[in-house]
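[1] Need coordinates for the below:
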Amino acid sequence: MPPREQRFERIMNDRYCVLLGPVARFTQVQRLRLAPGDVVETVAEIRRLVSESGHLDAEWWVGDSATPRDLAKRLLELGLVRAERPPHEPRFTAMALVDAPAEVPGVVARPVETFEEYELASDIAENAFAVPESERAEWRRIARERWEIEKAPESRVKRFLAWVDGQPAATATAVFGDAGALLIGGSTLPEARGRGAYRALVRTRWDEAVRRGTPGLVVQAGAMSRPILERLGFQPVCRIEALLDPSSA
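    Next up, the predicted model:
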């Protein structure tokens, strides 16, 4: 098994799923299925788990299927806040695509091929998402190890770059599963927006999913990406509220 800083850890039971990433601030709480009387106890349990793991800034994703129905309201009353601090957003839409998106002429988009391109993609994403310097330093510390993992033929994670007029303009990542690909991290430099780089990255990830025999894409769309994804044919599946837990900071 890789060292702790190189891997993801998933802790899941019938009430929740906690995903701990390779850096301390990659902390997500998902798939919440709580009984009304269990909310307070479960929040305390997850707070202990996050603290004991050395993680920070737990982000709770409360989807339409989360229970109880007023879970977001209850979490706010317990001290969580809406995720409005960059790079977070307070609301997302889960979307899916099962038909090929349009090709984008004039934009080159492909998987990264070298560590230098991997670092370039990281810089673009961090700048586009306004990632704090402290978090950037954490990712830079393990960049070489992450690249070695992701470039392996058996890796399910692949990072992509797009070039506009010969200049690096955007990046995105895909996590390939048994039924399709999860699109994450799509980000474009401000000066390159509106030139098709984001759309080209969707198309090249679709092509890779098809190559792997799993022609389907899912994504958690934010305010900027949802209109683009809708035009590409993505359909909404559910809404997600994102909350941050300051007590885990």
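
[2] Could you use CA atoms for every contact and neighbour count after this?
    OK.

[3] tally of neighbours for the nearest residue to residue 115 once chain neighbours are set aside?
    Excluding the flanking residues, the one nearest residue 115 by Cα to Cα, 6 or more residues apart in numbering is residue 147, at 6.5 Å. For residue 147, the count of nearby residues is 19 (other Cα atoms under 10 Å).

[4] And residue 147, how close does it get to residue 196?
    As judged by Cα to Cα, to the nearest Å, residue 147 and residue 196 stand 26 Å apart.

[5] Which residues lie in contact with the residue nearest to the spatial centre of the chain in this structure?
    Centroid-nearest residue in the chain, with Cα atoms, centre = their mean: residue 184, separated by 4.2 Å. Listed by Cα atoms under 8 Å, 6 or more residues apart in numbering, the contact partners of residue 184 are 172, 173, 174, 175, 219, 220.

[6] Tell me who's in contact with the fourth one.
    This points to residue 175. 156, 157, 158, 181, 182, 183, 184.

[7] one more time with 7 Å, if that's ok
    Listed by Cα atoms under 7 Å, 6 or more residues apart in numbering, the contact set of residue 175 reads 156, 157, 158, 181, 182, 183.

[8] quick check, nearest of those residues to residue 29?
    residue 182 (17.2 Å; Cα to Cα).

[9] May I ask you to confirm that the closest one is in contact with residue 176?
    Yes. Counting by Cα atoms under 7 Å, residue 176 is a contact partner of residue 182 at 6.3 Å.

[10] Please name the nearest non-neighbouring residue to residue 31.
    Here the residue nearest residue 31, using Cα to Cα, 6+ apart, is residue 16, at 5.3 Å.

[11] what's around that neighbour, how many residues?
    17.

[12] same question, residue 242
    24.

[13] In the helix or strand encompassing it, which residues are buried?
    Assignment of secondary structure by DSSP states H and E places residue 242 within strand 235-244. The neighbour-count check on strand 235-244 (16 or more other Cα atoms under 10 Å) flags 235, 236, 239, 240, 241, 242, 243, 244 as buried.

[14] Show me what it packs onto, helices and strands only.
    Secondary-structure packing of strand 235-244 (3 or more Cα pairs under 7 Å, 6 or more residues apart in numbering; DSSP states H and E): strand 59-63, strand 81-82, strand 91-97.

[15] here's the other one to compare against:
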Amino acid sequence: MDHAAVLALYDRDMRQGARPDGTGARIERDASVVRQVGSAHGWNGIVWSDLDETTADTVIAEQVGYFADLGRQFEWKLYGHDLPVDLGKRLRAAGFTPEPEETLMVAEAADLTLDVEPPEGVRLLPVTDPTAVDLVADVHRRAFGTDSTRLRAQLLAQLSDDRDQVVAVLALAGDEPVSAARMELVPGTRFAGLWGGGTVPGWRGRGVYRALVAHRAKVAASRGYRYVQVDASRQSRPILARLGFEPLTTTTPYVSA
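    All right, here's what the predicted structure looks like:
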């Protein structure tokens, strides 16, 4: 993989060319940033920026004011190659709080190891209705220890708007949901995005997450997407590397006060 070329393509397709992620969201562009403005319960944030040492602080202050006028908390998604090099420091000085750093990992779907089955006794169930969405939200809460209200609303909206653009799946051990994940497919891009993969305590380390990654990657390849990308945590990065994913850069969410 030509890492520099793929990263540039990712920036063009997924950041500069970002699309709204659900009903009621919109993408706004100006010379310095691309931002998504969503509902109060949706995702609001900066997905791309073109800044330097002379413009960064002014543009940061402008975005803080813009979202404050809307009554929205927002996220500045900072990538490791974004400029200026001290942008994270400038965001912290402006009152943002960084969340844990993740690694943007990408693979060509055709090169992935996809002959991965769930562990014995576990089956995969497509998520297509509100009852299954509730199960996904519960798995997310148990896996990550965080509120899943926004995830539930987002997934319901995505399934209602266009089922072809989201693939969500549950892993069930018997009738017990033990893991869940989704994939977002953006028309006109070459990247399928893997999101939300989480496994409840007691089922980690058994190959469930690996099976969910392989399942979604197979779907992406069958629909003509060349690349599969994921923001990988420290825990999931080794699993993804064994499947064939390669790191491109880091990504850190900076959350406004």
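
[16] Format the contacts of residue 175 of structure 1 as CSV; extra columns: distance to residue 31 of structure 1 and neighbour count.
    Shown next, in CSV, are the contacts of residue 175 of structure 1 (distance: Cα to Cα, whole Å; neighbours: other Cα atoms under 10 Å):
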residue, distance to residue 31 of structure 1, neighbour count
156, 22, 15
157, 22, 17
158, 24, 19
181, 19, 27
182, 16, 19
183, 18, 21
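
[17] Run through the helices of the stretch 1-150 of structure 2 in chain order.
    3-10, 56-70, 87-93, 130-144, 149-161 (DSSP state H, counting those that start in this stretch).

[18] between the ones you listed, which one is nearest to residue 226 of structure 2?
    Residue 226 of structure 2 lies closest to helix 3-10 among the helices of the stretch 1-150 of structure 2, at 11.0 Å (Cα to Cα).

[19] Which residue range of structure 1 does the closest one align onto?
    Helix 3-10 of structure 2 corresponds to no residues in structure 1, going by TM-score structural alignment.

[20] Can you tell me the closest non-neighbouring residue to the residue mapped onto residue 79 of structure 1 from structure 2?
    Matched to structure 2 by TM-score structural alignment, residue 79 of structure 1 sits across from residue 95. Excluding its sequence neighbours, the residue lying closest to residue 95 of structure 2 (Cα to Cα, 6+ apart) is residue 257, at 5.8 Å.

[21] which residues sit in contact with the residue of structure 2 most remote from its centre?
    Farthest-out residue of structure 2 from its mean C-alpha position, per Cα atoms, centre = their mean: residue 54, at 30.4 Å. Contact criterion Cα under 7 Å, 6+ apart gives no residues in contact with residue 54 of structure 2.

[22] quick one: which of the contacts of residue 184 of structure 1 has the most company?
    Within those, residue 174 tops the neighbour count with 27 neighbours, counted by other Cα under 10 Å.

[23] Name the SS class of that residue, please.
    strand (DSSP: H, G, I helix; E, B strand; the rest coil).

[24] That one matches what in structure 2?
    Using TM-score structural alignment, residue 174 of structure 1 pairs with residue 183 in structure 2.

[25] Would you mind naming the helix or strand containing the closest residue to its match other than its chain neighbours?
    Nearest residue to residue 183 of structure 2, sequence neighbours excluded (Cα to Cα, 6+ apart): residue 194, at 4.5 Å. Taking DSSP H and E as the definition, residue 194 of structure 2 sits inside strand 191-199.

[26] the inter-axis angle of that strand versus strand 102-108?
    120 degrees (axes from the mean of the first three to the mean of the last three Cα atoms, to 10 degrees).

[27] on average, how far is strand 191-199 of structure 2 from the matching bit in structure 1?
    By mean Cα distance after the TM-score superposition for structure 1, the fitted strand 191-199 of structure 2 averages 1.0 Å away from its aligned residues in structure 1.

[28] which is the next helix or strand following that strand?
    helix 208-222.

[29] Mean distance between that next one and structure 1 after superposition?
    Following the fit onto structure 1, the mean deviation recorded for helix 208-222 of structure 2 is 1.1 Å by mean Cα distance after the TM-score superposition for structure 1.

[30] residues in structure 1 aligned with that helix?
    Mapped onto structure 1 using TM-score structural alignment, helix 208-222 of structure 2 covers residues 197-211.

[31] In a markdown table: the helices and strands packed on strand 235-244 of structure 1, plus mean neighbour count.
    Below are these laid out as a markdown table (neighbours: other Cα atoms under 10 Å):
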| stretch | mean neighbour count |
| --- | --- |
| strand 59-63 | 24 |
| strand 81-82 | 18 |
| strand 91-97 | 20 |
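
[32] Let me have those in JSON lines, extended by distance to residue 190 of structure 1.
    Supplementary listing: these in JSON lines, determined by distance: least, Cα to Cα, whole Å:
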{"stretch": "strand 59-63", "distance to residue 190 of structure 1": "26"}
{"stretch": "strand 81-82", "distance to residue 190 of structure 1": "25"}
{"stretch": "strand 91-97", "distance to residue 190 of structure 1": "21"}
